[in-house]
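[1] got a sequence here, can you build the structure:
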Amino acid sequence: MSHATSPVLVIHGGAGVIKREMNPAREKAVRAAMTKALQDGYAQLKAGKPAIDAVTAALTVLEDDPNFNAGRGSVFTHDGKNEMDAAVMEGDTLSAGSVAGVHRVKNPILLARAVMEHSSHVMLVGDGAEEFAKEQGIALVDPSYFRTEERWQQLQRALKEDEQKKPHADLETAKHFGTVGAVALDSQGHLAAGTSTGGMTDKRWGRVGDSPIIGAGTYANAQCAVSGTGWGEFYMRTVAAHEICMRVSMLGEPLQRAAAEVINQEIPSMGGNGGAIALDGNGTIAMPYNTEGMYRGWIGADGVPHVAIYDDEPDPSNHPPAPASASSSSE
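    Presented below is the predicted three-dimensional model:
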């Protein structure tokens, strides 16, 4: 596809236990950050830049904002560390880059892009990824940069529950959410996707979720781009992002149906939950989720940023409310 297209950018800031009782100041801050992410990303598209530029511009805004579980504000592992993962993919070339288990990379999404563009590899992890970051001049910071008191307290509560061996359902579910992601369609008709996360509160043994795994939490081809957010183990087992795009590109399913079938049927049927954003080459948007809410935003031809959080706020998917049974995860 090389004909001129109306650019579109879609973002998410995580799905999960998002309740109306959210502190109004926090809600305002979240909406402001998402609006800025949309504006910064869309400015790239309006300037005729490729989709990948919009994806990384939007995601650096969310990584820098402590209200999201990515970059600054990432959750803590069982050992009290921050371990971050990220991935990017370009649909027209199938080029991809990802990083996992980094501790000092200020913007993991930029390192994932550097892996894609400046190495012969797709995925780098841990110390090696940080060594590569140094070589590429990617900003490294002291690990204390990522710490927020709120995330630290979440870990303390989780550790207390570990001792009592009594997981609290809400907290157990909340552990699995809070990724940020973006998908974009540029004026050349090319798609790109990116996802960044701080992982899971109280995670152990260097656990890695779906976000940096190409095809699981992040995927783009010439017809479709997807970024997921949810219980990563289920997105990996269903190769969720890839499956949505295969349904669109190989089976010819409409994007919204393909995304809803994977996110709202297949994953919950296995005991998982979460959401995703998806975009096709025509600029059709899908935002399925089966939780109480999903931080989501979109900007298209009118250049107006739209942000929604709760289930009763309209979005381009117009998805039906989640069935009650899908709103909390099994342990």
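[2] from now on I want contacts and neighbour counts done on CA atoms only, so please keep to that.
    Will do.
[3] chain neighbours aside, what residue packs nearest to residue 290?
    residue 322 (5.0 Å; Cα to Cα, 6 or more residues apart in numbering).
[4] test my guess that the one you found contacts residue 293.
    No - counting by Cα atoms under 8 Å, residue 322 does not reach residue 293; the two are 9.2 Å apart.
[5] who has more neighbours out of these two?
    residue 293 (25 against 16; other Cα atoms under 10 Å).
[6] and the closest residue in space to that one that isn't next to it in sequence, how far is that from residue 322?
    Nearest non-adjacent residue to residue 293, counting by Cα to Cα, 6+ apart: residue 310, 4.7 Å away. Taking Cα to Cα, to the nearest Å as the measure, residue 310 and residue 322 are separated by 11 Å.
[7] joint contacts of those two?
    Residues touching both residue 310 and residue 322 (Cα atoms under 8 Å, 6 or more residues apart in numbering) are residue 292.
[8] returning to what we had before: ok, the residue nearest to residue 290 - contacts?
    Counted by Cα under 8 Å, 6+ apart, residue 322 has contacts 289-292.
[9] what do you get for residue 237?
    residue 216.
[10] picking up where we left off before, helix or strand for the residue nearest to residue 290, which one?
    Assigned by DSSP states H and E, residue 322 falls within no helix or strand.
[11] repeat for residue 28
    Going by DSSP H and E, residue 28 is in helix 24-46.
[12] got the buried residues for that helix?
    30-31, 33-46 (16 or more other Cα atoms under 10 Å).
[13] ok, and what's touching it?
    7-11, 13, 50-51, 53-62, 65, 67, 186-187, 296-299, 303, 305-308.
[14] buried subset of the residues you listed?
    Of the contacts of helix 24-46, these count as buried by 16+ other Cα under 10 Å: 7-11, 13, 50-51, 53-62, 65, 67, 186-187, 296-299, 303, 305-308.
[15] among these, which lie within helices?
    51, 53-62 (DSSP state H).
[16] before we go on, could you also do this sequence so I can check it against the first one:
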Amino acid sequence: MSHAATPVLVIHGGAGVIKREMNPVREKAVRAALTQALQNGYAQLKAGKPALDAVTAAITVLEDDPNFNAGKGAVFTHDGKNELDAAIMDGYTLKAGAIAGVHRVKNPILLARAVMDKSQHVMLVGEGAEAFAKDAGVELVDPSYFRTDERWQQLQKALKEDAARKPHADVETAKHFGTVGAVALDTQGHLAAGTSTGGMTDKRWGRVGDSPIIGAGTYANSGCAVSGTGWGEYYIRTVAAHEICMRVTQMRVPLKRAAAEVINQEIPSMGGNGGAIALDGNGNFAMPFNTDGMYRGWIGADGVPHVAIFGDEDDGTGDPLPASESSSGQ
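    Got it, this is the predicted structure:
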């Protein structure tokens, strides 16, 4: 690129059942963590570092904060374990790294980055991924590190619901749609995307969602970067992140419209829900979601972190598509 781009960083901390009645102490902690993630990531961009470094720096802050379903504070599987997934992608080279089903990796996004940078592979899973982590010098911790009592109680509630009715039977169960992610544009005009998650409460059989699947929950190319959060099966089936980027770079659909069409039309029409963050090569960004709220934030030319949680908060992206447009296919 012949001219320096104005760096932009956009992050999310999950979409789902996020009500105005949220505990004020938690709300303050969440906003502080989102702000810190933005500041850490943006510092990399201001220093002229690649978008990948900004994405990694932002996501590690959220992985270390138990208020998010990634890293410490990840949700529990049916068997009472924490199972972590992550992915990262460089839009400039189309290089990517992903890991799934790990139990001892302190910062899954760092292992995904190591897979991209230090192996000839894109995705590693389970014990093999942890063996590679050891070789790559990525920090491992005892599985007890990830445990929080709140997540344990959520599992106990879900197990009781299991016995009574189907999974996803009530809105409380839908709280498993928490994931963290970041998309960045660096001074070179290059884009990157990353996503990290603890999956869904009460998941079984080694289930893997969209977050570590390149093209589904995480994707970046030369003109678009996306990180999703939501009901992963639907993001996989629609190849949601790739779909948004193809609309932007191949069909020349404006970013905000492309993201809204996939997140607020295509996925809901199939019965799924969630949100995403998307960023294009000109620094335009979108943060569509069709849930009560989405932990989200952005930082751009003014260097000031902006964070939002609830659906009716100003998040800098303007008005969403009219309801008449966003409900097609319902």
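[17] quick one: TM-score?
    Once superposed, the chains reach a TM-score of 0.96 (TM-score structural alignment, normalised by the length of structure 2), with 325 aligned residues with a Cα RMSD of 1.5 Å.
[18] may I ask which two of the contacts of residue 322 of structure 1 are separated the most?
    Using Cα to Cα, the pair of the contacts of residue 322 of structure 1 lying farthest apart is 289 and 292, separated by 8.3 Å.
[19] give the contact list for the aligned residue in structure 2 for the residue nearest to residue 293 of structure 1.
    For residue 310 of structure 1, the aligned position in structure 2 is occupied by residue 310, per TM-score structural alignment. Residue 310 of structure 2 sits next to 18-20, 292-295 when contact means Cα under 8 Å, 6+ apart.
[20] show me which of residue 289 and residue 292 of structure 1 is the more surrounded one.
    For the pair residue 289 of structure 1 and residue 292, the greater number of neighbours falls to residue 289 (29 against 23), based on other Cα under 10 Å.
[21] I'd assumed residue 263 was in contact with that one.
    Yes - Residue 289 of structure 1 is within contact range of residue 263, at 6.4 Å (criterion: Cα under 8 Å).
[22] common neighbours of these two, please.
    With Cα under 8 Å, 6+ apart as the test, residue 289 of structure 1 and residue 263 both reach 273-276.
[23] give me the mean deviation of stretch 31-41 of structure 2 from structure 1.
    Its aligned residues in structure 1 lie a mean 0.2 Å from stretch 31-41 of structure 2 after superposition (mean Cα distance after the TM-score superposition for structure 1).
[24] what range in structure 1 does that stretch sit on?
    Using TM-score structural alignment, stretch 31-41 of structure 2 pairs with 31-41 in structure 1.
[25] follow-up on the earlier one: pick out the most distant pair among the shared contacts of residue 289 and residue 263 of structure 1.
    Longest span within these, Cα to Cα: 273 and 276, 10.4 Å.
[26] which neighbours do the two have in common?
    By Cα under 8 Å, 6+ apart, the residues touching both residue 273 of structure 1 and residue 276 are 263, 289.
[27] the nearest residue to residue 312 of structure 1 once chain neighbours are set aside and residue 289 of structure 1, how far apart?
    Leaving aside its chain neighbours, residue 312 of structure 1 sits nearest to residue 321 (7.6 Å; criterion: Cα to Cα, 6+ apart). Residue 321 of structure 1 sits 9 Å away from residue 289 of structure 1, going by Cα to Cα.
[28] show me where structure 2 has helices.
    Using DSSP H, helices in structure 2 cover 24-46, 51-63, 108-118, 126-136, 149-164, 232-238, 240-249, 255-261, 267-270, 323-326.
[29] what about the longest strand seen in structure 2, how far off from structure 1?
    Criterion DSSP state E: the longest strand present in structure 2 is strand 8-16. Here the mean offset of strand 8-16 of structure 2 against structure 1 after fitting is 0.3 Å, by mean Cα distance after the TM-score superposition for structure 1.
[30] okay, and that strand goes to which residues in structure 1?
    Mapped onto structure 1 using TM-score structural alignment, strand 8-16 of structure 2 spans residues 8-16.
[31] OK, contacts around the closest residue in space to residue 287 of structure 1 that isn't next to it in sequence?
    Closest residue to residue 287 of structure 1 apart from its sequence neighbours, by Cα to Cα, 6+ apart: residue 277 at 4.6 Å. Residues in contact with residue 277 of structure 1, defined by Cα under 8 Å, 6+ apart, are 10-12, 181-183, 226-228, 285-288.
[32] residue 277 of structure 1 and residue 86 of structure 1, how far apart?
    16 Å.
[33] ditto for residue 19 of structure 1
    Counting by Cα to Cα - residue 19 of structure 1 and residue 86 of structure 1 are separated by 27 Å.
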